[in-house]
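**Q** Sequence and predicted structure are below.
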Amino acid sequence: MSTRTLISPATLGRPRGKVVYWTVLTLVMLLFTLVFIGPLYWMAVNGLKSTEEFTRIPPTLVPHGVHTDNLTNAWRVMDFAKLLLNTVWYAFGALAFQLVLDVAAAYSLSKLRPVFGKAILAMMLATLMIPAAVLVVPQYLTVLDVPIFKRNLLNTPWAIWLPSVTNAFNIFLLKRFFDSIPRELLDAASIDGASPLRTLRSVVLPLSRPILGVVSIFAVVGVWKDFLWPMLTLPDPGKQTLNVGIYSLAQGVPENWLTAALAMASIPTLLIFIVFQRNIMSGLTAGGLKG
């Protein structure tokens, strides 16, 4: 079966067609690279400029001098280490809860087939159609006075951890991967006397490392980049995340120090993507086809 493309093989085989094709492709790639890399480069270089050069008009594309003391000053004045530890604590706590509860939910929907399982999954996926801003007020009222328990979760890690567990997208990714695991493996484990929990621990989870890695990265990055929810639920300056702490102290520091702090705050998530980008892509595509 022939494949339909915008450019026919005959046109692409001609010298002029090759020149036009590669020229357009190069320009498009350069444009997209500029759009995505440009803001990161601008943030990095502005964080290394002096205060005088930072406010210069027109701005300089390359700093005349590299002022690494901006990084150390921002680290010290903003108590960056404290904010970083807070964010790591919230991010990996959310990761632990998501791995336990989201995996259990996805496994139940995929392999245990509960009554009304399809309806439950449909309602979960329907929440993805609701803008996140619409849910801010009811979620805030919930953590302000948790029903039944009558507890105020403000200024506690639970205000970050519990809402992060209700992640329909991660549950859907996990369920789709679990669906691709051959039923014969689970039946063999059941014949050997393994309970559903033992089957999950000994058979399903070892096969699910790619998708578990993707969910872990999404969980950490989701908490790391969040701003509005931590700002509402963590008013105590000593318990704030990086984004909220930098925003709270933005008025009292020079703008080049602020930009340097933003650059340092973005480094961990950039490193996570650079190191695990292959795992992210392979995990997202895993389970798409049954083998």
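**A** Right, received. Where do you want to start? Numbers count the residues shown, from 1 in each chain.
**Q** From here on, just use CA atoms for contacts and neighbour counts.
**A** Will do.
**Q** contacting residues for the closest residue to Lys118 other than its chain neighbours?
**A** Computed as CA to CA, 6 or more residues apart in numbering, the closest residue to Lys118 that is not its neighbour in sequence is Leu109, at 7.7 Å. Contact partners of Leu109, counting by CA atoms under 8 Å, 6 or more residues apart in numbering, are Gly117, Lys118, Leu121, Lys175.
**Q** Quickly find the element holding the closest residue to Leu144 other than its chain neighbours.
**A** With sequence-adjacent residues excluded and distances taken as CA to CA, 6+ apart, Leu144 is closest to Asn152, at 4.8 Å. If you go by DSSP states H and E, Asn152 is not part of any helix or strand.
**Q** Quick check: Asn152 vs Leu162, distance?
**A** Separation of Asn152 from Leu162 (CA to CA, to the nearest Å) stands at 13 Å.
**Q** Equivalent analysis for Ala74, please.
**A** Taken as CA to CA, the span from Ala74 to Leu162 is 32 Å.
**Q** Which of those two has more residues huddled nearby?
**A** Remark: of Ala74 and Leu162, Ala74 carries more neighbours, 23 against 15, as counted by other CA atoms under 10 Å.
**Q** Surely the more buried one and Leu262 touch.
**A** No. No contact is recorded between Ala74 and Leu262 when judged using CA atoms under 8 Å, the distance being 9.5 Å.
**Q** A further structure is provided below for comparison with the first:
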Amino acid sequence: MRTLISPSQMRSRRGKTIYWVVLVLTLVLFTIAFLFPLYWAVTGAMKSSAELAKVPPTLVPEQWHPETYVQSWKEMDLGKYFLNTIVVAGGAWLVQLAVDVPAAYALSKLRPKLGNLVLGLMLATLMLPAAALLVPTYVTVADLGLLNSPAAIWLPAAANAFNIYLLKRFFDQIPDEIVEAATIDGAGPVRIMVRIVLPMSRPILAVVSIFAVVTAWKDFIWPLLVFPDSGKQTLSVMLQRVAIDMPLNLLVAGLVLASVPMVLLFLAFQRHILAGLTAGSLKG
């Protein structure tokens, strides 16, 4: 296979040196590019408000104030809004799995008539701008009396076309012979899905779960509309609401604390995410 560097050059001492220098520099630059914003936020919260607004900015705090995180947690009552966000994100995750998994399984293995047309119409909804759906969705939720209820977040997020597509593509890789053998043994469609297909689909289920939780956790516009009661708002909405009156270092500390669960979630399940996104076949 032809590459930018020939095998003979790679075998030479000069070629190996250039290769490793370029590789290390690239890794270092990308690591800095991704980690520096995190470092800036974490250390910025431990500066005073005056130092945080200082020009030019300081890379290392002149005086460390780690107590800012505790103060931010207490003054903004973050525990309450963390609980609100966990309820919203957890419910959205469960509802999406309850709707998307059976839908994808039916399109992949049961193959109903006009199934491809239904899938095409689902994917067509991804072409619509999200802003165009806000008004009709809000009117529907308001008519159902779901304002200030977590169900206002859960129900609109239930049928996610992108997640259904990901699940269907993965289910398509499961050999039909396994499903046919289970059918001959007397298993019904639901039992086959629960006992056979889902245990084989853990990587893609992890991916869909991460997408569902992260989307619900960081969403801002929709929770802002459906939670007019400030006591029931999520973290993203509450932090924007108090941003005007809150000292800058306390606000940054609140943003960091709100981001920690999603960062830890990704670090804990990154192997499952990569496995689910790259899975293209199953070994028999």
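**A** Now that the structure is in, tell me what you want to look at. Quantities reported herein were computed from a predicted structural model and do not represent experimental measurements.
**Q** what residue of structure 2 takes the place of the residue nearest to Leu144 of structure 1?
**A** With the correspondence set by TM-score structural alignment, Asn152 of structure 1 lines up against Gly145 in structure 2.
**Q** What is the burial count for its match?
**A** The number of residues near Gly145 of structure 2, taken as other CA under 10 Å, comes to 11.
**Q** now do the one 5 residues further on
**A** Residue neighbour count, defined by other CA under 10 Å, stands at 21 for Pro150 of structure 2.
**Q** now do Tyr247 of structure 1
**A** Other residues within reach of Tyr247 of structure 1 by the criterion other CA under 10 Å amount to 14.
**Q** before we move on, what about Tyr165 of structure 2?
**A** A total of 20 residues lie near Tyr165 of structure 2 under the criterion other CA under 10 Å.
**Q** Could you find the counterpart of it in structure 1?
**A** Using TM-score structural alignment to pair residues, one finds that Tyr165 of structure 2 aligns to Phe172 in structure 1.
**Q** By neighbours, which of the contacts of Leu109 of structure 1 wins?
**A** That'd be Lys175 among the contacts of Leu109 of structure 1, by other CA under 10 Å, with 24 neighbours.
**Q** got a list of what that one touches?
**A** With contacts defined as CA under 8 Å, 6+ apart, the neighbours of Lys175 of structure 1 are Ala106, Tyr107, Leu109, Ser110.
**Q** burial count for the last one?
**A** Right, the one you point to is Ser110 of structure 1. Ser110 of structure 1: 22 surrounding residues under other CA under 10 Å.
**Q** ok, the residue nearest to the match of Tyr165 of structure 2 when sequence neighbours are not counted - contacts?
**A** Taking CA to CA, 6+ apart, and ignoring the residues beside it in sequence, Phe172 of structure 1 has Ala106 as its nearest neighbour in space, at 7.0 Å. By CA under 8 Å, 6+ apart, the contact list for Ala106 of structure 1 reads Ile171, Phe172, Leu174, Lys175, Phe178.
**Q** As CSV, the residues you listed with distance to Ala250 of structure 1 and secondary structure would be great.
**A** What follows is the contacts of Ala106 of structure 1, written out as CSV (distance: CA to CA, whole Å; DSSP: H, G, I helix; E, B strand; the rest coil):
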residue, distance to Ala250 of structure 1, secondary structure
Ile171, 37, helix
Phe172, 38, helix
Leu174, 39, helix
Lys175, 42, helix
Phe178, 45, helix
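**Q** which one among those residues gets closest to Glu184 of structure 1?
**A** Distance from Glu184 of structure 1 was checked for each of the contacts of Ala106 of structure 1 by CA to CA. The minimum falls on Phe178, at 12.9 Å.
**Q** Could you list which residues are in contact with that closest one?
**A** With contact set as CA under 8 Å, 6+ apart, Phe178 of structure 1 has these partners: Ala106, Tyr107, Ser110, Lys111, Val204, Ser208, Gly287.
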